[in-house]
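Engineer: all I have is the shape, not the residue letters:
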């Protein structure tokens, strides 16, 4: 039996160990998904606190709940470690590490490079290495494989296998978890593709093989560019329709009744999360190598990036209608998470709103039932340690304005309407509440 056939047999017998590097919003659900079907899993992370919590069954990502953590902690088929010398225990090594932008809005590949370098030090024959992080087309074969081959002395496609399969997580979405979302897979050669496809087939509802790693990388970028451009469109329409005295949400709801030729997107205060604000610019950067320009992508990025400024302008307008200046006003921002009902604050537009409000002299505070305290971030360290205010009439009514940045479903918006005289609504959260006056609820 050949090496490849032997590995396929291990997958079939569920004795094939899955190693996952990076136990965050992507890696942890992936670890759970493979564990649920009986595959042995080992998680690797440099964060000792995450590993400690995982071993004790303590949740560190709230929307994933306690059952997952307790089950993984007590399973003899799941383990977690900060010891990367144990990478040789895994038959497949899945890399789920950040791919942010740097301060020049260019790809920061340091996490991928450093992790790949670490993997290469312990790489052995027969292992499958898969990148799941979103990145520019060509990363797997142009960046990763040379590092793996140089440092290990092994040959990709002969001694070990390489593939790319983009993560498609949607944190907090009750209708889709990792197991229910089809998995796109591209391999460096036919054997790598077959091996990766067989592995994902054990746990994922459907695998979608494509011709190579580069095509799989392009799939993920295309998905997020599509969303970015369409969100920018409805954000732009919001600004235009507001000037005309038209409710953009009413327009979009009505347009959404068309059963063909229209897909509804919802405007907001700007983009957040680890994907849509970042990923499109990976293609913009790579396109320059081929002397191509991504005008739609860049224009969409400009529109979405400017939304916090529009929101703050509307906040100033709302305060003016109450004969108050922004300078010296106390503003409560509801929602630090970038989307409803999660504790994920990565790239949240609320941080930009904080910056702009402070620059104009406002005193800021936030309320978020999912984020009791601001943890350290790569770009907004000045807010580390800031804590949510309490949700009660005395506290909320003490602010000159309340700005809704994230529409958490656990918040009683009717109650908010009773407590606050000046509400700025970026999410149409107050649509079911009758305002007390013309300047009670201002849409932004």
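Structural biologist: Perfect, thanks for sending it. Given the structure is predicted, the values throughout are model-derived calculations rather than measurements.
Engineer: could you use CA atoms for every contact and neighbour count after this?
Structural biologist: OK.
Engineer: contacts for stretch 10-19 next, please.
Structural biologist: Residues from elsewhere that reach stretch 10-19, judged by C-alpha atoms under 8 Å, 6 or more residues apart in numbering: 7, 34, 38-44, 87, 89-94, 198-199, 202.
Engineer: to clarify, my last question referred to stretch 138-156.
Structural biologist: 112-113, 116-117, 119-125, 131, 160, 162-164, 188, 213-214, 217.
Engineer: so which bits of that stretch are buried?
Structural biologist: By neighbour count on 16 or more other C-alpha atoms under 10 Å, the buried set for stretch 138-156 is 138-141, 144-145, 147-149, 151-152, 154, 156.
Engineer: for stretch 77-88, same thing?
Structural biologist: So stretch 77-88, judged by 16+ other C-alpha under 10 Å, has buried residues 78-82, 84, 87-88.
Engineer: before we move on, back to that, looking at the buried residues of stretch 138-156, which is nearest residue 351?
Structural biologist: Closest to residue 351 out of the buried residues of stretch 138-156 is residue 139 (30.3 Å), distances taken as C-alpha to C-alpha.
Engineer: and the closest one, how close does it get to residue 167?
Structural biologist: Noted for residue 139: a distance of 15 Å to residue 167, by C-alpha to C-alpha, to the nearest Å.
Engineer: comparison target below:
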């Protein structure tokens, strides 16, 4: 459908389509930095904004700190001046379009904390101008773009859809995914007005290889992002509950899932684990839970799934106690080797990692634990810094129990299977290996 644009819209669209626009990215983390690099690769001049001086300095020096970014590309774009970073928000005056990619965590009461979005919006509003596109990418509850950001920007006297253009396009990042990345993942875009949607979609079409799917409003785009992550949240909870029940019944849950996955329709395999981690799946569904209260609706299924997923670290500890009890040992004083502290395989991100909760409980129980993770150089636990060790035969042979909490590809699973005395595999990582040398337990 053809959309009529006013002069401001036509001028902006022309700059975007001809790659004459300067594009800003606010927040240079796991979402923002890969997006900034893609925009520079597409031929745009890019200015990255971040409140952390260390990040800004690293970007300007061409030093990469995000796994999904290619080191050489970042060095190339910064060296050529295609990508620069700054803490100075007054340079918003230089940009024609800006994407907001800041965190949206939960507070201590499990309520959305939109303070980063609001503060970014207020900083942008000080320096925004006509013929400007603003896109929020941070995952949030339906209504944020229109209810929180639009009033901030229109407080300048500029009119949305006429003077400036505002849209929501949810980030879709799967750290460690070998196939899908920022560039080739389809994008959903919903603007405040049809003109906003058209202009935002044009920018992403010029930058990304994936399809750009336009929806009727920011609220639809905000809701679809929550649906994506809630779908995974609930189905993982089902897999976890099946694992708990199968353990009680003496049935191998992994074999059950493999068998169910042979059905070519009506079933999609999800797998149990020691708990949920990362900044998306454990958090995003609760944005919707909070927003639903405004409509006097209680999201029972989402909250119940959260209870199940949040209980998995405790279930892992209970299993550890049961396993060691069979060896006539207590968890207190036992040597436990924990393999993996990142929340998922082949990444260095420990945010919300269930391994941290498991380590905390091991410490409380008096276990003598060591940690191995080839991707995480250090992490914080109970106020102190822990540096993971290198995996070796001695660590495996000395351990009373080896727990696989993250199934990194870099682990030598043959060595683990041959040198460990007792293994508790929460990820089914040793599926293809002989475990005849050890007493082997799966989640």
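Structural biologist: Looks like it came in fine. Note that this is a predicted model, so its numbers are computed, not measured.
Engineer: now what about the TM-score between them?
Structural biologist: Put the two chains on top of each other and the TM-score (TM-score structural alignment, normalised by the length of structure 2) is 0.95; 437 aligned residues with a C-alpha RMSD of 1.5 Å.
Engineer: may I see the PyMOL selection of the buried members of the contacts of stretch 138-156 of structure 1?
Structural biologist: Listed next is the PyMOL selection for buried residues among those, using 16+ other C-alpha under 10 Å:
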select buried, resi 112+116+117+119+120+121+122+123+124+125+131+160+162+163+164+188+213+214+217
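Engineer: so of the contacts of stretch 138-156 of structure 1, which ones are in strands?
Structural biologist: Those of the contacts of stretch 138-156 of structure 1 mapping onto strands are 131, 162-164, per DSSP state E.
Engineer: which one of those residues sits closest to residue 181 of structure 1?
Structural biologist: residue 164 (16.0 Å).
Engineer: was I right about the closest one contacting residue 186?
Structural biologist: Yes - using C-alpha atoms under 8 Å, residue 164 of structure 1 is in contact with residue 186, at 5.3 Å.
Engineer: any common contacting residues for the two?
Structural biologist: With C-alpha under 8 Å, 6+ apart, residue 164 of structure 1 and residue 186 have common neighbours 213, 216.
Engineer: what about residue 5 of structure 1, how many residues close to it?
Structural biologist: 12 (other C-alpha atoms under 10 Å).
Engineer: now do the one 10 residues further on
Structural biologist: Counted by other C-alpha under 10 Å, the residues lying close to residue 15 of structure 1 total 16.
Engineer: and it, what's its match in structure 2?
Structural biologist: In structure 2, the residue paired with residue 15 of structure 1 is residue 20, using TM-score structural alignment.
Engineer: try residue 119 of structure 1
Structural biologist: Per TM-score structural alignment, residue 119 of structure 1 is aligned with residue 124.
Engineer: is it correct that that match is in contact with residue 95?
Structural biologist: No - applying C-alpha under 8 Å, one finds residue 124 of structure 2 not in contact with residue 95, separated by 10.5 Å.
Engineer: quick one: mark the members of the contacts of stretch 10-19 of structure 1 that sit in strands.
Structural biologist: Short answer: the contacts of stretch 10-19 of structure 1 in strands (DSSP E) are 41-44, 92-94.
Engineer: now, among the residues you listed, which is nearest to residue 327 of structure 1?
Structural biologist: For these, the nearest to residue 327 of structure 1 is residue 44 (47.7 Å; C-alpha to C-alpha).
Engineer: OK, contacts around the counterpart of that closest one in structure 2?
Structural biologist: For residue 44 of structure 1, the aligned position in structure 2 is residue 49, judged by TM-score structural alignment. By C-alpha under 8 Å, 6+ apart, the contact set of residue 49 of structure 2 is 24-28, 56, 85-89.
Engineer: switch to 7 Å and redo it
Structural biologist: 25-28, 85-87, 89 (C-alpha atoms under 7 Å, 6 or more residues apart in numbering).
Engineer: and what of residue 257 of structure 2?
Structural biologist: Counted by C-alpha under 7 Å, 6+ apart, residue 257 of structure 2 has contacts residue 269.
Engineer: any idea what it aligns with in structure 1?
Structural biologist: Aligned partner of residue 257 of structure 2 by TM-score structural alignment: residue 252.
Engineer: looking at this, that match is in a helix?
Structural biologist: Yes - assessed by DSSP: H, G, I helix; E, B strand; the rest coil, residue 252 of structure 1 belongs to a helix.
Engineer: that one and residue 413 of structure 1: what is the separation?
Structural biologist: 22 Å.
Engineer: just residue 147 of structure 1 next, same as before
Structural biologist: For residue 147 of structure 1, the distance to residue 413 of structure 1 - C-alpha to C-alpha - is 53 Å.
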